[in-house]
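> need a structure here:
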Amino acid sequence: MEKFEKYNYQTEESEAKLKEFISKVNELSTQGFISESASAEVVAAQLHNTKLKHRLAVLQRAIAEEEKKLGINSSTGSSSGKAAKVGGAPKKMSATVRDRMSIRDYLTEVFTHALRTAFPDLEDKTAAVAPTNEKYVAKFGDYQCNDAMALCKIYKDKGVKKSPLEIAQSLADVVNKELASNPNLAKVVDKIEVAKPGFVNVFLSRVYAGEQLKDIVLNGVQPPSLDKRLRVVVDFSSPNIAKEMHVGHLRSTILGDAICRLLEYLGHDVVRLNHVGDWGTQFGMLIAHLQDTYPDYLTKSPPIADLQAFYKQSKKRFDEDETFKKRAYQCVVSLQKFEPDYKKAWDMICDVSRRDFQKIYDRLNVTLTERGESFYQKHMEELVPYLEKKGLLELDDGRKIMWGDDRGLIPMTIVKSDGGFTYDTSDMAALKHRIEHEKANWVVIVTDLGQGVHFKLLGECGKKAGFLDPNKTRLDFVGFGVVLGEDKKKFKTRSGDTVKLSELLDEGLRRSLDKLKEKNRHTELTPTELSEAQQAVAYGCIKYADLSHNRNLDYVFSFDKMLDDRGNTAAYLLYAYTRIASIVRAAGVNIDDLVKSAHTTPVSLEHPKEFALAKTLLRLNDVLTLVTRDLCLHHLCEYLYDVSTAFSEFYDNCYCIEKDEAGKIKKVHTGRLLLAEATARVMKKCFDILNINTVHKM
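I've put the predicted structure just below:
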């Protein structure tokens, strides 16, 4: 303990604060608000408390310094070579295949460590590190820690004067000290600079960038290392049986699939569930209509291929014929008892719908496991006594309801007045099943924003019921806006009907073929290549137009815009990818030989445009981490566009292949070809996550 005696608990700041406090207490005593003896006790207690707090901060700082000398990680009690928690010593950062992570997250750990070292009284604070705006990278570095301004305000509120520049310099001093002693950090960071009014700028190392890109060429694009593999249930698409999939199902299907692909790529155990509407009143009227229209349905399969028309006919009868309506309700009761004849009719109707749904899923290259509302019938029956036993259900005009946190909103209807169940019941039962039976650590529900209140209430009721523990299970409602027509109104046909998804995809194919022919691609590609390009452009543009918009907002559906090969569109990006992929072919280099050359030839990063492209490629894991947090795929689309733009600038300024006047190749820059190959691989990985097919010729 002798080594700690040099740290005196009294500082100018603490003395000033104490004098101010004592003055206020004496003033209150003089005015008669507190007794003289009480004021003395308060002052003594405050003085003692201040001493203890400051002594604790000093001891923690001293201990941290001693542990650092000994190579001990205070967060784990182990060697500093082990991974540390945020706020401890920075996590090891290397260019090995097994140890990849987001550079932004790594630098956040570095600066959090610096913040808590330089300012131990702010030990609960986490640093904020962000990529520098691309316009200012050359001058202000690749990443910035901008905490100094916020910390300045914190100290100002405490009555302590510290300038943002002074705070920034303190952070930089700690990081520079770490930079001089930590080879892992020195491998990533070239230098640290402080700029007015209080920015700490981080410049990445060319050596580190080269090693990372070499790794991409040799081993492919690998996901960031996973702290914990989670079991994730993603509920998406969810059309209704007996109704055709329409444009309203487009966003849920595309968003849900991309989220699954991202989480699967990161290494999570993903369950893709299609919570179809296959239970309820509508099946009563469909079965009753089936019995009347095809009385021999039990022995002869009825020709109900056009299920949409069949549904409309049964709905018309249900609305207009009271006798038919009563029969329909009775059919529902019989179906829910799983009576054989009624279940067979229900199976027939569901099978017709499934075949139609599957055609759409096949075209979009989406896989799902169907688990409709019917699956949860027995679980709904078990849910009611479960909630009653916990005293969570209330009677309300014959209904059994359950409230969330706010009684000013609406409750969940668990049992209707006629004894039937509702969507509330099936969703509660589904959530309980996913957590308890599927053992989900994370549940993601992808549906329109109009159902936001319902799913907020579902989360609240799940917590009240005791099966949803936020500390063990993450629940995300991934809401999305409406698809609009070019008139900025809800996207419909000219007749006012909902746009069928199959017809939308057909129109996309027609328009993409016209676009390819407009550019004379049909004269350059084989029929097979043309068909592949047509489908890649059509389906890719439809998906990208959706995913590239913030899902929380409505977006305008326009074939003209999404098929434009300029700007941030799938058409432009697919063309860019094929151009990059063609460079190696144009150089006459075998791709296997190029990959092998990465062992001996460094990736070329000397030119500013080469290094700018390299650093853009290195941001992939930053972006994937961000998308994992907020489940907004437009971040990845913006990144893909950034990569394409950075490559164009590189390609315009740096020749990969040099030719003589006769057009013959006189020099091939292998280091630049390796950079082009790394770019193509990163773009391909982004396309794969977005479920957009690429082609090598377009």
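> Going by C-alpha atoms from here, please, whenever you check contacts or count neighbours.
Fine.
> doesn't residue 279 make contact with residue 350?
No. If you go by C-alpha atoms under 8 Å, residue 350 and residue 279 don't touch, sitting 10.1 Å apart.
> The two: which has the busier surroundings?
Neighbour count, other C-alpha atoms under 10 Å: between residue 350 and residue 279, residue 279 has more, with 23 against 18.
> Would it be right to say that the more buried one lies in a strand?
No. Counting by DSSP: H, G, I helix; E, B strand; the rest coil, residue 279 is located in no strand; its state is coil.
> Spatially nearest residue to it, not counting backbone neighbours?
Spatially, and ignoring its direct neighbours in sequence, residue 279 is nearest to residue 374 (5.3 Å; C-alpha to C-alpha, 6 or more residues apart in numbering).
> ok, that neighbour to residue 420 distance?
13 Å (C-alpha to C-alpha, to the nearest Å).
> do the same with residue 523
Residue 523 is 63 Å from residue 420, by C-alpha to C-alpha.
> And the two? Which one has more around it.
Per other C-alpha under 10 Å, whichever of residue 523 and residue 420 has more neighbours is residue 420, with 15 against 11.
> Within the helices and strands, which one has the more buried one?
Assigned by DSSP states H and E, residue 420 belongs to neither a helix nor a strand.
> Next: residue 217.
helix 206-219.
> what packs against that helix?
Packing partners of helix 206-219 (3 or more C-alpha pairs under 8 Å, 6 or more residues apart in numbering; DSSP states H and E): helix 183-188, helix 591-597, helix 608-617, helix 670-690.
> List just the one of the ones you listed that sits closest to residue 298.
Nearest of the helices and strands packed on helix 206-219 to residue 298, taken as C-alpha to C-alpha: helix 670-690 at 44.1 Å.
> From the contact counts, what lies against that closest one?
helix 206-219, helix 248-266, helix 527-547, helix 570-586, helix 591-597, helix 608-617, helix 634-653.
> what's that helix in contact with?
213-214, 216-217, 220-221, 258, 261-262, 265, 543-544, 547, 577, 580-581, 583-584, 594-595, 598, 601-604, 610, 614, 617, 620, 636, 640, 643, 647, 655-656, 693-694 (C-alpha atoms under 8 Å, 6 or more residues apart in numbering).
> hmm, which of these are the buried ones?
With burial judged by 16 or more other C-alpha atoms under 10 Å, the buried subset of those is 213-214, 216-217, 221, 258, 261-262, 265, 543-544, 547, 577, 580-581, 583-584, 594-595, 598, 602-604, 610, 614, 617, 620, 636, 640, 643, 647, 656, 693-694.
> neighbours around residue 585, how many?
11.
> Return the distance of the spatially closest residue to residue 237 that is not a sequence neighbour relative to residue 622.
Leaving aside its chain neighbours, residue 237 sits nearest to residue 253 (4.3 Å; criterion: C-alpha to C-alpha, 6+ apart). Here the criterion is C-alpha to C-alpha. By it, residue 253 lies 25 Å from residue 622.
> To compare with the earlier structure, here is another sequence to fold:
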Amino acid sequence: MSELTWELKKLNDLERKTEELSSQIKAVTKDDRYTEIDDDLIKLQVKNNKLKHRLSLIRESIAKEAKSDAMEVTESISITEHLENVFARAIALAFPEYGNTPVIIAPVNSASAKYGDYQCNNAMGLAKKMKEMGLNRTPREIANELQKSCPLSPIINKMEVGGAGFVNVFLSKDYAAQALKNILRNGIKPPRVLKKRVLVDFSSPNIAKQMHVGHLRSTIIGESICRLLEFLKHDVIRINHLGDWGTQFGMLIAHLEERFPDFLNKSPPIGDLQHFYKESKKRFDTDEEFKKRAYNRVVSLQSGEPNSRKAWQLICDVSRKEFQAIYNRLDVTVKERGESFYQSHMLSVVDLLRKKKMLEQDEGRQIMWSDEDRSGVPLTIVKSDGGFTYDTSDMAAIRHRIEEEHCTWIIYVVDSGQSTHFNTIFKAAERCCILNPTVHRVQHVQFGVVLGEDGKKFKTRSGDTVKLSDLLNEGMKRSLEQLCSRGREKILTAQELIKAQEAVAYGCIKYSDLCHNRISDYVFSFDKMLDDRGNTAVYLLYTYTRIRSITRNLSDDFCNLEKILDTVEIVLNHEKEWKLAKTLLKMHDILVKCSKDLFLHFLCEFCYEVCTVFTEFYDSCYCIKKNKDGEIVEINRSRILMCEATAAVLRQCFHILGLKPVSKL
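From the prediction side, this is the model:
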């Protein structure tokens, strides 16, 4: 805060006193008993006037200073955060003793636009605090003080005090018009946030098992979280924590050696790993000799025996190809790092815990309590046979991520059923000083399960888990049927039809997941997600293509957008123009909100709002006028620019959500 601001803080109290003295002066001069004004009162009045003049000059200087700072504001701000800063400054100036009060800014419902666009709701809380201190100030008086103390801001047109003490903020149309032009000229820039090195652990299927519907949510949510944080300019590491270590690989290797003894020289036909896994599991459960051999193979694998490692690598390679085929279809990028990666790190984390005397013997195994009071369930760090567990690998992983990857924010996108496990891991890591909660943020981004339309866990008719590849294939089939039912195969080229089919199929699956609060379970229904009405990917994609078709009708008129931006001003006179502009400028507020607790359904709701508000705008405000012969006779270039800005905002949101916009659908 500048010296002028500090000076004004000191003088604010004096101003209130001078106002009281002014009232006394007025009372004296109106009293019939006084025929002439006392000299002392005259001096006081002069002093008052000088002080008021000084205050006026300081306020003017501060306003200029604030305006100079604010001129750096671009379209890449969060309006809510900007207003929070404005009113934080106002509170510090008007009521220095309450300068640390959190600012409360709330958007005004569009139906109440006559009361402003945003409200500061601090006056009532401040009045309550003052009353506790023996000061009686009404919320409305406090709101007036806040309004008077607010520095100038280019995004604010005016402020009014209303109701019981709300400060209503009306946004500037000039600012909004310029912000929309900046979007078109420079692209959408991210809001400014404190940059962090973030690791996102997501998807995490198991080797030798096909990806199924249970992996769908982690994969989709994790990918979108990565895209969101990357857009905000965080340094993001995407990790696929594969299950590629442990007892199941002992039985797989033993089965492979017996079924395909020549596997070291010739790759066996084990493409159907699911069947291969089921065979080995059945033998493991019924054949004691095979079970013993499988356990021996676990030991040989973990000790690095060449033949066991070769067999393990073959199994991993087949799985890796299947996983990648799914990731390619869903446009997911993730770096593989299996549990095997942490083998040496598990050894060192065990040594660390022993040195810190945090391991205890318990029926042959070595355990660790996450709390010193031994509440909850302990971690099993070393099994009775000397092997390691998921607890060991997760402790090794979090240590590696903090100490070697230098991450300050670690995100685990894993189902809600694992919440107890991760809470225990986080507490244990903190107890042994791997994790410092004042420096590191660790977060379990949990989610509910996918349900069938019967309200039960989503399965095939035979009761098997739904394979992800089958689900995607069904989505492609259904989306093509829908497109053909609208006659799109007659309008689109073969290549355009494939792009539209993929955009609808994969987009509706992703969006149906992301548009729900991730903590809740949700019902998977192709009929609902392929509906072109309501908050669905299909509706959003159709709205986007509708916007793109408007500019396409203009042929070469809008090829040189830069030239248009230099010569055309965006005008926001119509209420639907203004409503659309304000909606688009909420994007950064939404992105900041999504990034705080990683709930992406807020972004889905925003996309739906943009599309519905755009439809209102387009239905009420002509963009292109045609004569009865279909010839264009008039173009409203300002509104065309608003269409382009809307498309730009939707494209960026679509990218974060993993939707692929197409110009024709």
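> Mind checking how well the two chains overlap by TM-score?
Here the TM-score for the pair of chains, by TM-score structural alignment, normalised by the length of the second structure, is 0.89; 622 aligned residues with a C-alpha RMSD of 2.6 Å.
> before we move on, the earlier item: could I get the helices and strands packed on helix 670-690 of the first structure as CSV with distance to residue 564 of the first structure?
Listed next are those as CSV, based on distance: least, C-alpha to C-alpha, whole Å:
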stretch, distance to residue 564 of the first structure
helix 206-219, 31
helix 248-266, 21
helix 527-547, 9
helix 570-586, 6
helix 591-597, 31
helix 608-617, 24
helix 634-653, 14
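> right, and those helices - which one's nearest residue 37 of the first structure?
helix 634-653 (63.0 Å).
> Packing partners of that closest one?
helix 527-547, helix 570-586, helix 608-617, helix 620-630, helix 670-690.
> The same query, at a cut-off of 7 Å, please.
Packing partners of helix 634-653 of the first structure (3 or more C-alpha pairs under 7 Å, 6 or more residues apart in numbering; DSSP states H and E): helix 570-586, helix 608-617, helix 620-630.
> Residue in the first structure paired with residue 469 of the second structure?
Matched to the first structure by TM-score structural alignment, residue 469 of the second structure sits across from residue 502.
> Pull out the buried residues from stretch 161-174 of the first structure.
Under the neighbour-count criterion of 16+ other C-alpha under 10 Å, stretch 161-174 of the first structure has 162-165, 167-174 buried.
> ok, these vs residue 59 of the first structure, which is closest?
Closest to residue 59 of the first structure, out of all of those and judged by C-alpha to C-alpha, is residue 174, at 18.0 Å.
> Alignment lookup: the closest one to the second structure.
Looks like residue 174 of the first structure aligns to residue 149 there (TM-score structural alignment).
> Does its match touch residue 92 like I think?
No. The pair residue 149 of the second structure / residue 92 is not scored as a contact, 8.9 Å apart, by C-alpha atoms under 7 Å.
> what's residue 649 of the first structure in contact with, if anything?
residue 609 (C-alpha atoms under 7 Å, 6 or more residues apart in numbering).
> residue in the second structure matching it?
Correspondence of residue 649 of the first structure to the second structure, assessed by TM-score structural alignment: residue 616.
> before we move on, what about residue 696 of the first structure?
So residue 696 of the first structure corresponds to residue 663, using TM-score structural alignment.
> ok so that match is a strand residue?
No. Assigned with three-state DSSP, residue 663 of the second structure falls outside any strand and is coil.
> Pull out the buried residues from the longest helix seen in the first structure.
Across the first structure, the longest stretch assigned as helix under DSSP state H is helix 36-70. For helix 36-70 of the first structure, the neighbour count (16+ other C-alpha under 10 Å) marks 39, 43, 47, 50, 54-55, 57-62, 64, 67 as buried.
> mind putting those residues in JSON lines, distance to residue 189 of the first structure included?
Listed next are the buried residues of helix 36-70 of the first structure as JSON lines, based on distance: C-alpha to C-alpha, whole Å:
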{"residue": "39", "distance to residue 189 of the first structure": "54"}
{"residue": "43", "distance to residue 189 of the first structure": "49"}
{"residue": "47", "distance to residue 189 of the first structure": "44"}
{"residue": "50", "distance to residue 189 of the first structure": "39"}
{"residue": "54", "distance to residue 189 of the first structure": "34"}
{"residue": "55", "distance to residue 189 of the first structure": "34"}
{"residue": "57", "distance to residue 189 of the first structure": "29"}
{"residue": "58", "distance to residue 189 of the first structure": "30"}
{"residue": "59", "distance to residue 189 of the first structure": "30"}
{"residue": "60", "distance to residue 189 of the first structure": "28"}
{"residue": "61", "distance to residue 189 of the first structure": "25"}
{"residue": "62", "distance to residue 189 of the first structure": "27"}
{"residue": "64", "distance to residue 189 of the first structure": "23"}
{"residue": "67", "distance to residue 189 of the first structure": "24"}
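> The residues you listed: which two are farthest apart?
The widest separation within the buried residues of helix 36-70 of the first structure (C-alpha to C-alpha) is 41.8 Å, between 39 and 67.
> coming back round to it: keep only those of the buried residues of stretch 161-174 of the first structure that are in strands.
Of these, none are assigned to strands by DSSP state E.
> what's the closest of these to residue 381 of the first structure?
So of these, ranked by how close each gets to residue 381 of the first structure (C-alpha to C-alpha), first place is residue 171, at 59.4 Å.
> so what's that closest one closest to, chain neighbours aside?
Setting aside the residues directly before and after it, residue 171 of the first structure is nearest to residue 114 in space (C-alpha to C-alpha, 6+ apart), at 5.6 Å.
> ok, now residue 200 of the second structure?
Once chain neighbours are set aside, the closest to residue 200 of the second structure by C-alpha to C-alpha, 6+ apart is residue 411, at 4.7 Å.
> Where does the helix or strand containing that neighbour end up in the first structure?
Here residue 411 of the second structure sits within strand 409-413, counting by DSSP H and E. Alignment of strand 409-413 of the second structure against the first structure: residues 442-446, by TM-score structural alignment.
> Mind reading off the mean deviation between that stretch and the second structure?
Comparison of stretch 442-446 of the first structure with the second structure after fitting gives an average deviation of 1.0 Å (mean C-alpha distance after the TM-score superposition for the first structure).
> Distance from the chain centre to that stretch, please.
When distances are taken as C-alpha atoms, centre = their mean, to the nearest Å, stretch 442-446 of the first structure is centred 11 Å away from the chain's centroid.
> Outside of that stretch itself, which residues are in contact with it?
With C-alpha under 7 Å, 6+ apart, stretch 442-446 of the first structure has contacts from 231-236, 252, 256, 473-479.
> again, only this time at 8 Å
Stretch 442-446 of the first structure is touched from outside by 230-237, 252, 255-256, 434, 473-480, with contacts defined as C-alpha under 8 Å, 6+ apart.
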